[in-house]
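Undergrad: I need the structure of the sequence given here:
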Amino acid sequence: MHKTQKPLKTNTIIEQQEEDELYEHFRFEAGKGQAPLRVDKFLMNLVENATRNKIQQAAAAGNIYVNDVPVKSNYKVKANDVVRVLLSHPPYEYLLEPENIPLDIVYEDDQLLVVNKPAGMVVHPGHGNYSGTLVNALAYHFENLPMNSSERPGLVHRIDKDTSGLLVIAKTEQAMAHLTRQFSEKTSEREYIALVWGNVEQDNGTIEGHIGRHPKDRMQNTVYPDGSEGKPAVTHYKVIERFGYVTLVSCKLETGRTHQIRVHMKYIGHTLFNDARYGGDIILKGTTFTKYKQFIENCFKVLPRQALHAKTLGFEHPVTKEFIRFDTDIPADMQECIEKWHVYSKSREFEGDD
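TA: Coordinates of the predicted model:
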């Protein structure tokens, strides 16, 4: 398997002879050990939310360059090739508008802040989400935040749009470097609370398995247990409470892959409750009787998102070197859903199954 490279900075503007401006959206340099690989497959491994069809369309339009020469999608990327995607519109960094969006700040000092992100807020601008994001809010409330490797101001890590919970934001270059290193070296602490389908039999356990793009559904990630694709991922889980058809669990991340908890829990047969992307928005366990179906539908209305909350976040402070830990309450929508399961599971103890 070839070794992928980190994206380089993406703020170059290319002047064309025709006097058209093309903006560099992505730039990658293939490593010395890069085996020949089609450029569309090469870019799919590196560009977030890209599809092969979109990449091929970009190549057909002459927007993919290798070593400053436009190439077709079947071009084979080789060692040390520089691959760039140039488009006529600027990347979102040029379009980033500060927006007066309130932030729930749990902690702040000169080096960093910790925010409690609500469900439904996208962390950073991207395809189809150029406003209303956490980064738009940060740009309004704070000046000169340091850029991460993807040119996103302040972001050390991220969580999904419909996941609620804690994020640390760097305010200085020193904080960015120090915090990023902790997440990379797995010394930070991240605990999530999740409601999952089914009765998790073991009280605790560890899920290991490389996570990468699903071969058929590019909107999903999946586990490659043989390590043939994706990147290593480790999740430690512990059962908090069982409700028969669903289980409340604590998940601690050793790594931080995209959709890691959602993918790992599905992999062991316990998809997150109401996780539409991974099939958790249908009845996966329980009876098919009308009363039970109505109960589930009511739960979905109360919690119209995946049941996942980033509850605890801990890390070493970049200046004081003290290990600090922050904790948040489970948000109201998820708590109400859990309470419904409390009541329902207690009633079943006396009534029996539906």
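Undergrad: from here on, contacts and neighbour counts on C-alpha atoms
TA: Noted.
Undergrad: Next, residue 333: secondary structure please.
TA: helix (DSSP: H, G, I helix; E, B strand; the rest coil).
Undergrad: Tell me, how many residues neighbour it?
TA: Counted with other CA atoms under 10 Å, the neighbours of residue 333 add up to 17.
Undergrad: mind listing the helices in the protein by residue range?
TA: 39-44, 52-60, 92-95, 134-141, 173-184, 260-267, 290-302, 332-351 (DSSP state H).
Undergrad: Any chance of those helices in a markdown table with distance to residue 231 as columns?
TA: Output for the helices of the chain, formatted as a markdown table (distance: least, CA to CA, whole Å):
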| stretch | distance to residue 231 |
| --- | --- |
| helix 39-44 | 14 |
| helix 52-60 | 20 |
| helix 92-95 | 27 |
| helix 134-141 | 26 |
| helix 173-184 | 13 |
| helix 260-267 | 11 |
| helix 290-302 | 32 |
| helix 332-351 | 30 |
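Undergrad: With adjacent residues omitted, what lies nearest to the most centrally placed residue in the chain?
TA: Nearest residue to the geometric centre of the chain (CA atoms, centre = their mean): residue 258, 4.0 Å. Counting by CA to CA, 6 or more residues apart in numbering, residue 221 is the residue found nearest to residue 258 once chain neighbours are left out, at 7.7 Å.
Undergrad: contacting residues for that neighbour?
TA: 211-214, 258-259, 263 (CA atoms under 8 Å, 6 or more residues apart in numbering).
Undergrad: Residue 305: which of these is nearest?
TA: Ranked by distance to residue 305 (CA to CA), the contacts of residue 221 are led by residue 259 at 13.9 Å.
Undergrad: give me the number of residues near that closest one?
TA: 16.
Undergrad: Test my guess that it contacts residue 160.
TA: Yes. Residue 259 is within contact range of residue 160, at 7.4 Å (criterion: CA atoms under 8 Å).
Undergrad: and stretch 204-220, how far apart are its ends?
TA: 26 Å (CA to CA, to the nearest Å).
Undergrad: Compute the distance between residue 302 and residue 295, please.
TA: Counting by CA to CA - residue 302 and residue 295 are separated by 11 Å.
Undergrad: now residue 348
TA: 13 Å.
Undergrad: right, and residue 252 touches residue 237 too?
TA: Yes. Proximity of residue 252 to residue 237 meets the contact threshold set by CA under 8 Å, at 6.3 Å.
Undergrad: who has more neighbours, the two?
TA: Counted by other CA under 10 Å, residue 252 and residue 237 do not tie: residue 237 has more neighbours, with 23 against 20.
Undergrad: Now for the more buried one: which residues touch it?
TA: 204-207, 249-252.
Undergrad: Now tabulate the residues you listed in CSV and tack on distance to residue 195.
TA: As requested, the contacts of residue 237 are exported to CSV (distance: CA to CA, whole Å):
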residue, distance to residue 195
204, 15
205, 16
206, 17
207, 17
249, 6
250, 9
251, 10
252, 14
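Undergrad: Okay, and which of the residues you listed map to strands?
TA: Members of the contacts of residue 237 lying in strands (criterion: DSSP state E): 204-207, 249-252.
Undergrad: about what we covered before: now the contacts of residue 221: which count as buried?
TA: By neighbour count, with 16 or more other CA atoms under 10 Å, the contacts of residue 221 hold 211-213, 258-259, 263 as buried.
Undergrad: please give me the structure for this one as well, since I'd like to look at both together:
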Amino acid sequence: MKSFTINQNDAGQRISKFVEKTVPALPNNLLYKYFRLKRIKLNKKRCQPQDKLQAGDLVELYINDEFFGEGRQDLAFLKVPSSLNIIYEDENIMLVDKKPGLVVHEDDNNTPDTLINRILHYLYEKGEYDPEQENSFVPALCNRIDRNTGGIVIAAKNAQSLRILNQKVKDRELVKLYLCLVHGVPEPKSATLKDFLLKDSSRNQVRIYRNQVPGSKTIITRYKTLETNGKLSLLEVDLKTGRTHQIRAHMAFYGHPLVGDTKYGTNAQNKGLGYSYQALYAYKLRFAFQTDGGILSYLDGREFCVENVPFAKEIAKR
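TA: This is a model prediction of the structure:
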């Protein structure tokens, strides 16, 4: 039998979810069987999978040791650098400027050097995260950015902040603006584009259509031209929908692929420009809460920006 005292980072979740995180090797069918057999107890009493945990609760698991493995804690993140480009940090969240080329989570190649692992290492060194002191919580990212796209990524340091931010992202109460450098000069200089996107997972690529086709989803992209030299244009983009490769594919569909993007542009267009990644950056974040922000209410109305986007001054140079 193993017992766990629920802390603030464990509180607020269903006990079934807590057990899933604490004993990941336990098959789902056994999990619910053990609830029926009273081998999972809450405060010395029988409980139901949907019961919510509170700080100070006692969870007792009468589960074979084999399901716990040799140890629940994984310190693999200590093998990666702890260096980060931090835009903002407080006791609840971090805003990190992810550079192109760094993945946010482990990919199909099990790349260990990820943004989240760097964040865990950083917080471990600061004494703000210790796996040995946590039952089920691990600091987590609240948004994702493709490997070859740079920009602001939000990390939650505690469970309450994570729940709030995940809901705010879902309800679109965070405004994320992008900068991109495109070929040509969009006409009109500013517009809201509405079309349909169909994802081809086998090729990791998408296609854009004027009219809806089976399996396609609506996309809405608002852009504004900030600067142009007749050959290249710097745009600010506000995504009203967040689909895979939306900015890259949508701008290419209208004849203005991103500089450095050979998936939706061409090698010929990019020859001699010196870009190994698409010129796309999630450069600005604004907290625009429409509902109560709880412990994060102090962030409402605040805006954060990446000061030095690599390609932002490209037009002036040419």
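Undergrad: before we move on, the earlier item: going by neighbour count, which of the contacts of residue 237 of the first structure are buried?
TA: 249-252.
Undergrad: In contact with residue 280 of the second structure, which residues are there?
TA: 149-150, 178-181, 258.
Undergrad: Put together CSV for these, with distance to residue 45 of the second structure and neighbour count on each row.
TA: Below are the contacts of residue 280 of the second structure laid out as CSV (distance: CA to CA, whole Å; neighbours: other CA atoms under 10 Å):
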residue, distance to residue 45 of the second structure, neighbour count
149, 50, 18
150, 50, 26
178, 52, 20
179, 55, 25
180, 57, 26
181, 61, 27
258, 60, 31
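Undergrad: could you dump those residues to JSON lines with distance to residue 228 of the second structure?
TA: Output for the contacts of residue 280 of the second structure, formatted as JSON lines (distance: CA to CA, whole Å):
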{"residue": "149", "distance to residue 228 of the second structure": "21"}
{"residue": "150", "distance to residue 228 of the second structure": "22"}
{"residue": "178", "distance to residue 228 of the second structure": "16"}
{"residue": "179", "distance to residue 228 of the second structure": "13"}
{"residue": "180", "distance to residue 228 of the second structure": "12"}
{"residue": "181", "distance to residue 228 of the second structure": "9"}
{"residue": "258", "distance to residue 228 of the second structure": "14"}
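Undergrad: what about the strands in the stretch 101-250 of the second structure?
TA: Using DSSP state E, counting those that start in this stretch, the strands of the stretch 101-250 of the second structure run over 140-141, 150-156, 174-183, 190-200, 205-209, 217-228, 232-239.
Undergrad: corresponding residues in the first structure for the first one?
TA: So that's strand 140-141 of the second structure. Aligned by TM-score structural alignment, strand 140-141 of the second structure corresponds to residues 154-155 of the first structure.
Undergrad: List the buried residues of stretch 332-343 of the first structure.
TA: So, applying 16+ other CA under 10 Å, buried residues of stretch 332-343 of the first structure: 333-334, 337-338, 340-341.
Undergrad: Kindly report the same for stretch 168-185 of the second structure.
TA: Within stretch 168-185 of the second structure, the residues that count as buried by 16+ other CA under 10 Å are 168, 172-185.
Undergrad: Tell me the residues of the first structure aligned with stretch 96-109 of the second structure.
TA: With TM-score structural alignment as the criterion, stretch 96-109 of the second structure aligns to 115-128.
Undergrad: Can you tell me what residue 194 of the second structure aligns to in the first structure?
TA: So residue 194 of the second structure corresponds to residue 208, using TM-score structural alignment.
Undergrad: Can you tell me, leaving aside adjacent residues, what's nearest to its match?
TA: With CA to CA, 6+ apart as the criterion, residue 208 of the first structure has its nearest non-adjacent residue at 4.7 Å, and that residue is residue 234.
Undergrad: Counterpart of the one you found over in the second structure?
TA: With TM-score structural alignment as the criterion, residue 234 of the first structure pairs with residue 220.
Undergrad: That match contacts residue 247, doesn't it?
TA: No. Here residue 220 of the second structure lies out of contact with residue 247, judged by CA under 8 Å, at a distance of 9.6 Å.
Undergrad: And these two? Which one has more around it.
TA: Higher neighbour count among residue 220 of the second structure and residue 247: residue 247, with 24 against 19, using other CA under 10 Å.
Undergrad: need the contact list for that one.
TA: 221, 237, 239.
Undergrad: Can you tell me what it aligns to in the first structure?
TA: By TM-score structural alignment, residue 247 of the second structure lines up with residue 261.
Undergrad: how near is its match to residue 86 of the first structure?
TA: 34 Å.
Undergrad: re the thing from before, mind listing what's buried along the match of stretch 96-109 of the second structure?
TA: Buried residues in stretch 115-128 of the first structure (16+ other CA under 10 Å): 115-119, 121-125.
Undergrad: which one of these is nearest residue 174 of the first structure?
TA: Distances from residue 174 of the first structure to these, taken by CA to CA, are shortest for residue 115, at 19.1 Å.
Undergrad: That closest one against residue 106, yeah?
TA: Yes. Counting by CA under 8 Å, residue 115 of the first structure does reach residue 106; the two are 5.4 Å apart.
Undergrad: how far away is the match of residue 194 of the second structure from residue 290 of the first structure?
TA: 38 Å.
Undergrad: same deal with residue 113 of the first structure?
TA: 48 Å.
Undergrad: Look at the two and report which has more neighbours.
TA: Applying other CA under 10 Å to residue 113 of the first structure and residue 290 shows that residue 113 carries more neighbours, namely 16 against 10.
Undergrad: got a list of what the more buried one touches?
TA: 105-107, 168-171.
Undergrad: at 7 Å instead, please
TA: The contact partners of residue 113 of the first structure, taken as CA atoms under 7 Å, 6 or more residues apart in numbering, are 105, 107, 168-170.
Undergrad: would you turn those into CSV with distance to residue 314 of the first structure?
TA: Listed next are those as CSV, based on distance: CA to CA, whole Å:
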residue, distance to residue 314 of the first structure
105, 15
107, 12
168, 9
169, 13
170, 14
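Undergrad: Among those residues, name the buried ones.
TA: If we count by 16+ other CA under 10 Å, the contacts of residue 113 of the first structure have these buried: 168-170.
Undergrad: could you list every residue that touches the residue nearest to residue 244 of the first structure when sequence neighbours are not counted?
TA: Spatially, and ignoring its direct neighbours in sequence, residue 244 of the first structure is nearest to residue 199 (5.8 Å; CA to CA, 6+ apart). Counting by CA under 7 Å, 6+ apart, residue 199 of the first structure makes contact with 242, 244-247.
Undergrad: Dump the residues you listed into CSV; add neighbour count and distance to residue 98 of the first structure as well.
TA: Formatted as CSV, the contacts of residue 199 of the first structure follow (neighbours: other CA atoms under 10 Å; distance: CA to CA, whole Å):
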residue, neighbour count, distance to residue 98 of the first structure
242, 20, 44
244, 17, 46
245, 17, 44
246, 24, 41
247, 23, 40
